[in-house]
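A.B. asks: Structure, please.
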Amino acid sequence: MDSVIDTLIEEENFHHYAQGLFHTTDQTKVGIELLLRSNLGNPDFIFGEAKRVNRLYELETKSIIKLLTTYTSKKSKIVDHLFINLYPSTILHPNFPDFIRKVSNQFPQTANRITFEVIESEKVDNIPLLKENIQLMKSLNYWIAIDDVGKGWSSLNIIIEIEPHYIKLDHYFSINLSKSALKQKMIESLLDYAQFSNAKVVLEGVEQENDLSIAKELGIPLCQGYFLEKPQPLSL
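C.D. replies: Now for the predicted structure:
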């Protein structure tokens, strides 16, 4: 018996929402993160079910093609910077190098306009291959982010190994940030590292004005969260 995820993937019964990323200082939008959504359930269920039936790679690659087709279909020029999530297992898939070259050829107008966010919820057993495929992505003019830092299994290790352009802090850090000296101190350390490695820090999950104010005081350059903008259906 087919899983419900099989039908979702075969018929592409999913769509995408967009949520902005903003400069912390003046709250101008600098990019949008594209998020998969479906009537089947919440994203965690969808991706979890895709993993369970060993079809996560198909789901993610079809999602990327669909969202870029949707986004570029009526745009002669890409003005937004797009942030797109990817699981490490997708990047490690044997077919991924051919896939990412195909994307680069099919959507040349997005050159230097896409950041792939490596999701930190999977353990990576083959770091050399991950580095190799991420280097390929960089050579094709894609930017790299580490997502949900502070939540994953080995964020600091991965940050050092793949040298991302963006370090996205999990929403854990934004919750009551204004009241936590320990969170502030940890963020200061990450900001020092980011400056040294020429990366930018993004604070996710900002929901309170006072937490945004502290983020600004700390010098976090970019923020994202419901206080700034809720996810909205991807518009053309």
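
A.B. asks: can we go C-alpha only for contacts and neighbour counts from here?
C.D. replies: Fine.

A.B. asks: What are the boundaries of the strands in the chain?
C.D. replies: With strands called from DSSP state E, the chain shows them at 15-23, 29-37, 82-86, 114-119, 143-149, 166-169, 200-203, 222-223, 232-233.

A.B. asks: Quick one: closest of those to F45.
C.D. replies: strand 29-37 (10.8 Å; CA to CA).

A.B. asks: ok, residues contacting the closest one?
C.D. replies: If you take CA atoms under 8 Å, 6 or more residues apart in numbering as the criterion, strand 29-37 is touched by 14-23, 43, 63, 67, 80-85, 234.

A.B. asks: residues of that strand that come out buried?
C.D. replies: Buried residues in strand 29-37, defined by neighbour count with 16 or more other CA atoms under 10 Å: 29, 31-37.

A.B. asks: between that strand and strand 82-86, how many degrees?
C.D. replies: 40 degrees (axes from the mean of the first three to the mean of the last three CA atoms, to 10 degrees).

A.B. asks: Determine how far strand 29-37 lies from the middle of the whole chain.
C.D. replies: Put simply, strand 29-37 sits 8 Å off its chain's centre (CA atoms, centre = their mean, to the nearest Å).

A.B. asks: same thing with stretch 31-50?
C.D. replies: For stretch 31-50, the distance to the chain centre is 12 Å (CA atoms, centre = their mean).

A.B. asks: can you check stretch 1-11 too?
C.D. replies: Counting by CA atoms, centre = their mean, stretch 1-11 comes out at 25 Å from the chain centroid.

A.B. asks: how about it: buried residues?
C.D. replies: 5-6, 8-9.

A.B. asks: again with stretch 153-161
C.D. replies: Within stretch 153-161, the residues scored as buried using 16+ other CA under 10 Å are 155, 158-159.

A.B. asks: Here is a second sequence; please produce its structure as well for comparison:
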Amino acid sequence: MQKIQRSNELEHELSSILHARRIHTLYQPLVNLSSGKVMGYEALTRGPSYSALHSPLKLFSAAEQFKKLDALERLAQETAIVNAKFDSDEQLLFINFSSQLINSSNLVSLDHLELLQRCGFSPSNIVFEITERSSIEDFEQAKKFLDKYRKQGYRIAIDDAGIGYSSLHAIAQIHPDYIKIDRSLIQNVHQDVMKKYLLEAFVTFTQRMNIGLVAEGIEQEEELALLTSMGVQFAQGYLLARPHQTPPVIPSHIVQFIHQHQKHGQHKMYE
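C.D. replies: Model (predicted):
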């Protein structure tokens, strides 16, 4: 009985959040490891701070459970675009997009052209980042769906690469513009030869295929130093900047650190 009551309360809370549009966006920068400049931001959705659905995991899990994922994702996309205030017209906005919606027969509309123009953006500023809440079931359908938006100028990223067969299969089938390497392969990479060689393979592959490579979850200077010297293009993580409602600035000492290891990073990577 208590379980049913709790479920009803969560559904009511979710409906209230969606109706009142009570979500907010945090922005975490992605840094170009050749220049030290911010190339874009990932938009991270949060529920109200006082709510049981504050965390993104609980919020999106509830939306999936109560068949409201399409409504939440559209609200999250719109909120991210409206509140984005960037320094350059060339900076990108990475917006999470669940692969489950590609599998759905009721696909959410991603036609934000009017909203983008009103906010000073264009489709070329937007990267739809496919998250692994569920695996893509029909890659032919997925490619047709995503190609529609590519033709309008949007770009596609595969998130969490390297943690399972499904993400690698998605890369081969979808041909993304960006690949984001999961934190599990980045953590303590400077101490793990296997991870180093896996990342080296990703660097070679993405360079040959002209795909942007993003290392996620960088928290240690040793990780950043190695990734910079290896030729990974872009980086994201708490060491660089934590997510914030106002797009954060990369500390000057981090930018200097990147330049130092870019210039002098030709040491032996596998010592």
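
A.B. asks: tm score of chain vs chain?
C.D. replies: The TM-score (TM-score structural alignment, normalised by the length of the first structure) is 0.90; 232 aligned residues with a CA RMSD of 2.2 Å.

A.B. asks: any idea how far the aligned partner of T228 of the second structure in the first structure lies from V206 of the first structure?
C.D. replies: Under the alignment by TM-score structural alignment, T228 of the second structure pairs with K216 in the first structure. Going from K216 of the first structure to V206 of the first structure by CA to CA, to the nearest Å gives 12 Å.

A.B. asks: surely V124 of the first structure meets I91?
C.D. replies: No. Applying CA atoms under 8 Å, one finds V124 of the first structure not in contact with I91, separated by 10.5 Å.

A.B. asks: which of those two has more neighbours?
C.D. replies: Neighbours per residue, other CA atoms under 10 Å: of V124 of the first structure and I91, the larger number sits with I91, 22 against 17.

A.B. asks: The more buried one corresponds to which position in the second structure?
C.D. replies: In the second structure, I91 of the first structure lands on I102 (TM-score structural alignment).

A.B. asks: list the buried ones in stretch 83-103 of the second structure?
C.D. replies: Those would be 83-84, 86, 91-103, for stretch 83-103 of the second structure by 16+ other CA under 10 Å.

A.B. asks: Quote the end-to-end distance of it.
C.D. replies: 29 Å.

A.B. asks: next one: stretch 192-201 of the first structure
C.D. replies: With CA to CA as the measure, what separates the two termini of stretch 192-201 of the first structure is 10 Å.

A.B. asks: In the second structure, what stretch matches that stretch?
C.D. replies: Under the criterion TM-score structural alignment, stretch 192-201 of the first structure matches residues 204-213.

A.B. asks: before we move on, what about stretch 158-165 of the first structure?
C.D. replies: With TM-score structural alignment as the criterion, stretch 158-165 of the first structure aligns to 170-177.

A.B. asks: Looking at K216 and V206 of the first structure, which one has more neighbours?
C.D. replies: V206 (24 against 17).

A.B. asks: How much space separates the more buried one from L169 of the first structure?
C.D. replies: To L169 of the first structure, V206 of the first structure is 11 Å away according to CA to CA.

A.B. asks: mind listing what D170 of the first structure touches?
C.D. replies: Here D170 of the first structure is in contact with 147-151, 203-205 (CA under 8 Å, 6+ apart).

A.B. asks: now do 10 Å
C.D. replies: 120, 147-152, 202-205 (CA atoms under 10 Å, 6 or more residues apart in numbering).

A.B. asks: Next, format those residues as CSV and append neighbour count.
C.D. replies: Shown next, in CSV, are the contacts of D170 of the first structure (neighbours: other CA atoms under 10 Å):
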residue, neighbour count
E120, 22
D147, 25
D148, 23
V149, 26
G150, 16
K151, 16
G152, 17
V202, 27
L203, 27
E204, 23
G205, 19
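
A.B. asks: which residue lines up with A20 of the second structure in the first structure?
C.D. replies: Checking with TM-score structural alignment, A20 of the second structure has E11 as its match.

A.B. asks: quick one: that match from F45 of the first structure, how far?
C.D. replies: 18 Å.

A.B. asks: can you map out the helices along the second structure?
C.D. replies: All helices of the second structure, identified by DSSP state H, fall at 2-20, 56-65, 69-83, 99-103, 113-118, 139-150, 165-174, 183-186, 193-209, 221-230, 252-263.

A.B. asks: Compute the number of surrounding residues for E140 of the second structure.
C.D. replies: Count around E140 of the second structure with other CA under 10 Å applied: 11.

A.B. asks: For it, list the residues it contacts.
C.D. replies: Contacts of E140 of the second structure (CA under 10 Å, 6+ apart): 173-174.

A.B. asks: Mind telling me what it corresponds to in the first structure?
C.D. replies: Residue pairing (TM-score structural alignment): E140 of the second structure is matched to P128 of the first structure.

A.B. asks: Would you mind measuring from that match to S121 of the first structure?
C.D. replies: For P128 of the first structure relative to S121 of the first structure (CA to CA), the value is 18 Å.

A.B. asks: S124 of the second structure is in contact with L93, isn't it?
C.D. replies: Yes. S124 of the second structure is in contact with L93 according to CA atoms under 10 Å; the separation is 9.4 Å.

A.B. asks: Out of the buried residues of stretch 83-103 of the second structure, the closest to Q5 of the second structure would be?
C.D. replies: Checking those against Q5 of the second structure with CA to CA, the nearest one is Q100 at 27.2 Å.

A.B. asks: Hmm, R133 and that closest one touching each other?
C.D. replies: Yes. Counting by CA under 10 Å, R133 is a contact partner of Q100 of the second structure at 7.0 Å.
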